[in-house]
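Visitor: got a sequence here, can you model it:
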Amino acid sequence: MPMVIGVAAGVVLAAIIVLICLFKLMWRVAEPNEALVISGSKHKTEGLEEGMGFRIVTGRGTLVMPGVQAVRKMSLDLNETELLVDCVTHQGIPLKVRGVVIFKVGDDFVSIANAARRFLDQQKLMSERVHNVFAGHLRSIVGGLTVEDMIRDREKLTGQTRAACGTEMEKLGLIVDSLQIHEIEDPTGYMKNLAMPHAAAVQRDARIAQAQANLQATEAEQAAFARMSEATRDSEILQAGYQAERDKAAASSRQAGPLADAAARQEVVVQETRVAELEAQRREQQLQADVRKPADAAAYERRTSAEAERDARISAAEAKAKETELAAAAEASRVKSAAAAEAEATKARGAASASATRATGEAEAAATQARGLAEAESAKAKGLAEAEAMKARAEALAQNQEAVVAQQLAENWPEIVRAGAEAFGNVEHMVVLNGADGMADMFAKALTMGGTGLGLARQLLASMNSENAANPASAQLNGAVTPPPRSEKIPVRDDK
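Guide: Prediction:
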């Protein structure tokens, strides 16, 4: 019995294991990014026509009969294809359009079924098919547009291409997630030439704007420089005004010292004058005290003694008090008398000093006057003496003119000899036949024949007479005759 139970349990366990293995073998689960296409099933799939011969499972598990049904997977991932299409615009201009298309299999069963029928075993060729579809429609759309339309409204090109490919993509079971036109290449340079007028206009506007900015900047700089110059001028004017005030204050301060010294000296003189007056008063009082007051004091003393004796007889006590009072009064009177005497003496000394100063000034004035008178007398005597000498000389010249001329010739003989020697100044070569005697004769002839000596004498005499007539005093004081101008050079004959 236990053996039977064990065998039955083993059979049951084996059956369970076999069932589990069969279940795992038959159970298929679709991933979120894939769809299971099960063929060989007659089950109707929602949204599909009957009798298609396959069913589609997405996002869940299903049982598949091995050997009876075939299971294949359809990817629902995104796919991408690059577009590089040669197009010709409505204007006949060739262009190259670069873009990208992002697409995938639709999520509905119809799209999956359409894609499964076309690409189930050829999913790698899906991108090429999509590229061909978009390339054809893109050429057709670009052929109806101009370059300007494509540049101004690129979104229009994208929208039209996407709308034109929508029906065909739906038949293929594909949906377009994104279509982007990246670049439009222009091998002919049409777009560049199209942009040149605008670029030139922009460049022109930029240059104009730059020129206007430079003009405004220059005007602002000049205005700023003008304001700076004006500010500098105002500052210099203010500084000059401040400097003038400082100079004025400095001058006032420099003058304050001498003015203060003068005021101080004036005050000292005033105080000294007052002191001198007080000193004179004190000396005057001192003299009164020394001369007059002693006699009055002696009389007063005798009278006081008599009164004291009389009062002593009346009352000793009152006499003592009276004596004390009188002694104090006597002391005060004595001090006052001494001060008066000193003031009198000071006044007397001041008067004496003033008298001495006045006498000294008068003596100096008299001496100065005496010196002036003496100098005047001396000058007068000298002038008279010179006049007498000039008069005597004139009389001598009138009486004995030849002697005077001879004296003048003797005094000016060196000048006469020099004038005679100048006659030979232009002679380069001279031959003397008879030696020293001939030279002496030639020199004598130079002095006499040409009239050099006599002419010089006449000129000396005429000069002396003219000077005496014009300024006799000056001629006499100088004591000499102005030398005459040199005579012309005497030509010397060369006797070889």
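
Visitor: could you use CA atoms for every contact and neighbour count after this?
Guide: Will do.

Visitor: next one: Glu467 from Leu477, what distance?
Guide: In this structure, Glu467 and Leu477 are separated by 12 Å, where distance is defined by Cα to Cα, to the nearest Å.

Visitor: which of those two has more residues huddled nearby?
Guide: Remark: of Glu467 and Leu477, Glu467 carries more neighbours, 17 against 13, as counted by other Cα atoms under 10 Å.

Visitor: how far away is the more buried one from Gln407?
Guide: Counting by Cα to Cα, the separation of Glu467 from Gln407 is 17 Å.

Visitor: strands along the stretch 51-200 of the chain, start to end?
Guide: With DSSP state E, counting those that start in this stretch as the criterion, the stretch 51-200 of the chain has strands at 54-58, 61-63, 70-75, 79-88, 94-105, 174-185.

Visitor: adding distance to Arg207 and mean neighbour count, write these out as JSON lines.
Guide: Conversion of the strands of the stretch 51-200 of the chain to JSON lines gives the following (distance: least, Cα to Cα, whole Å; neighbours: other Cα atoms under 10 Å):
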{"stretch": "strand 54-58", "distance to Arg207": "66", "mean neighbour count": "21"}
{"stretch": "strand 61-63", "distance to Arg207": "73", "mean neighbour count": "14"}
{"stretch": "strand 70-75", "distance to Arg207": "60", "mean neighbour count": "17"}
{"stretch": "strand 79-88", "distance to Arg207": "37", "mean neighbour count": "18"}
{"stretch": "strand 94-105", "distance to Arg207": "33", "mean neighbour count": "19"}
{"stretch": "strand 174-185", "distance to Arg207": "30", "mean neighbour count": "17"}
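
Visitor: for the comparison step, fold the sequence that follows:
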Amino acid sequence: MAFAFLISVGGGIWAFITLLRKLYFICQPSEVLIFAGLRHRTAAGATVGYRTVRGGSSVRIPVLEEVMRLDLSNMIIDLRVENAYSKGGIPLNVSGVANIKISGDEPGIHNAIERLIGKSQDQIRHIAKETLEGNLRGVMASLTPEQLNEDKITFARTLLEEAEDDLQKLGLVLDTLQIQNISDDVRYLDSIGRKQLVELKRDSRIAEAEATSQSAVKQAENSRITELRRLDKELAIATANAEKRIKDALTRRNAVVAEVEAKIGAELARAQAELPVQEERIKQVMQQLEADVIAPAESLCQTMMAEAKGEAATIVEQGRSQAEGLSDLVESLKRSGDDAKRLFLLQKLEPLLTMLSETVQPVTVEEVTLIGERDGQSNLSLATLLRQLQDSTGIRLLQQPDASAAADSPVQGD
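Guide: So this is what the prediction gives:
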């Protein structure tokens, strides 16, 4: 009896454990358990006919609930789009890799339960791939080939933003998206690449030139700073030397001033001592000058004054006697009448004619003709004329034997 009881108890325990193992479900970290059958309220307040368990365990209510699993592990999708027209009408080929998974948070988990429950990972991967390729074509149509090729990160980010809403509706989450290659059959990107290569070389040369110029500028700036520092140092040294010389000069100034004052005082004292001697010497020189120069000069002056007075008296007396003689002559001329005046003029004319005859060369008179003589008076008039001419001019005419011969012969004068 006891053995049968133990067997029955053991069998009951084993049956309970077996039943518990069938009703007890453990959820792995990479999956979600869905207990469908009873109505439950979600965190958002919506009422659904299931409950979810993630990363834990739960017991299924027999008969009332059914358990389903939803895998949350990562799925890798290879994206490949060919002849997708970009902005500008250039067909491009794009390949990339995307990592997606089923969302484990609300509200994405509810969308996944409604749309993906019961589907395999291959089916889910195919749905996600078609969705991403459609989004990829849409994004490529809005970007130029240059933008797609030059900034793949921006391209991937734009694709993530574009596909997020569509994947969220499917209950999927796009973890990562990498654009691996972008190409075209018309070699448009190759020409862009060559252009970019040229531009890159140009930019590198420009950068090298700028770097060289900046290096030269920096070197010049360093040289300028070095030169300024050297000049500042030399200026500081010169300033220090100048201040030192100024201090030395100020120190020696008092000694030099005292020395100069002593010399000036000595000279002044010597000059003051020599002053009486010089005054006596001046007096001596003045006395000597008075004896040697002034006295003889005064004596000579007195003598010359006396001589001048004597000469003046003689001249005065001569002038007075001449004036008296002229006065007497004038009185006698007045008393003599008109003949006295003619006589005076003849007396004055004789020396004048003598002076004139001395200036004239000897003249030979060949012939003298008398015109207008009266008959019977020519001989007497001619003799009188010759005598008067001889008396007045000193010219003597040669006499001829007869009057006719005298009239025809030439006249000669001494």
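
Visitor: just give the TM-score of the two.
Guide: Once the chains are overlaid, their TM-score stands at 0.45 when taken by TM-score structural alignment, normalised by the length of structure 2; 206 aligned residues with a Cα RMSD of 2.8 Å.

Visitor: adding distance to Val37 of structure 1, write the strands of the stretch 51-200 of structure 1 out as CSV.
Guide: What follows is those, written out as CSV (distance: least, Cα to Cα, whole Å):
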stretch, distance to Val37 of structure 1
strand 54-58, 5
strand 61-63, 11
strand 70-75, 5
strand 79-88, 20
strand 94-105, 13
strand 174-185, 16
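
Visitor: quick one: the helices in the stretch 101-250 of structure 2?
Guide: The residue ranges that make up the helices of the stretch 101-250 of structure 2, judged by DSSP state H, counting those that start in this stretch, are 108-116, 121-141, 145-150, 152-170, 188-289.

Visitor: out of those helices, the one nearest Leu343 of structure 2 is which?
Guide: The closest approach between Leu343 of structure 2 and any of the helices of the stretch 101-250 of structure 2, judged by Cα to Cα, belongs to helix 188-289 at 65.7 Å.

Visitor: following element in sequence after the closest one, please.
Guide: Under the assignment DSSP states H and E, the closest C-terminal helix or strand after helix 188-289 of structure 2 is helix 295-336.

Visitor: what angle sits between that next one and helix 188-289?
Guide: With axes from the mean of the first three to the mean of the last three Cα atoms, to 10 degrees applied, the angle from helix 295-336 of structure 2 to helix 188-289 works out at 80 degrees.

Visitor: from the chain's centroid, how far away is helix 295-336 of structure 2?
Guide: Shown here is helix 295-336 of structure 2, whose average C-alpha point lies 97 Å from the average C-alpha point of the whole chain (Cα atoms, centre = their mean, to the nearest Å).

Visitor: Val37 of structure 1 and Arg129 of structure 1, how far apart?
Guide: According to Cα to Cα, Val37 of structure 1 stands 22 Å off from Arg129 of structure 1.

Visitor: quick one: which of these two has more around it?
Guide: Val37 (20 against 15).

Visitor: list the residues that contact that one.
Guide: With contact taken as Cα atoms under 8 Å, 6 or more residues apart in numbering, Val37 of structure 1 is in contact with Phe54, Arg55, Ile56, Val57, Val71, Arg72, Lys73, Met74, Ala116.

Visitor: and these, which is closest to Ala306 of structure 1?
Guide: When those are ranked by distance to Ala306 of structure 1 (Cα to Cα), Met74 comes first, at 174.9 Å.

Visitor: and that closest one, how close does it get to Arg265 of structure 1?
Guide: Relative to Arg265 of structure 1, Met74 of structure 1 is positioned 132 Å away (Cα to Cα).

Visitor: Glu82 of structure 2 should be in a strand, yeah?
Guide: Yes. The assignment for Glu82 of structure 2 is a strand, going by DSSP: H, G, I helix; E, B strand; the rest coil.

Visitor: how many neighbours does it have?
Guide: One way to gauge burial is a neighbour count; for Glu82 of structure 2, by other Cα under 10 Å, it gives 15.

Visitor: separation between it and Met68 of structure 2?
Guide: 39 Å.

Visitor: quick one: the helices in structure 1, in order.
Guide: Counting by DSSP state H, structure 1 forms helices over residues 2-26, 109-119, 126-143, 147-152, 154-171, 190-287, 293-314, 316-399, 401-411, 413-421, 435-448, 452-470, 472-478, given from the N-terminal end onward.

Visitor: name the residues of the fifth one that come out as buried.
Guide: The one in question is helix 154-171 of structure 1. Of the residues in helix 154-171 of structure 1, those with enough neighbours to count as buried (16 or more other Cα atoms under 10 Å) are Arg154, Leu157, Thr158, Thr161, Arg162, Ala164, Cys165, Gly166, Met169, Glu170.
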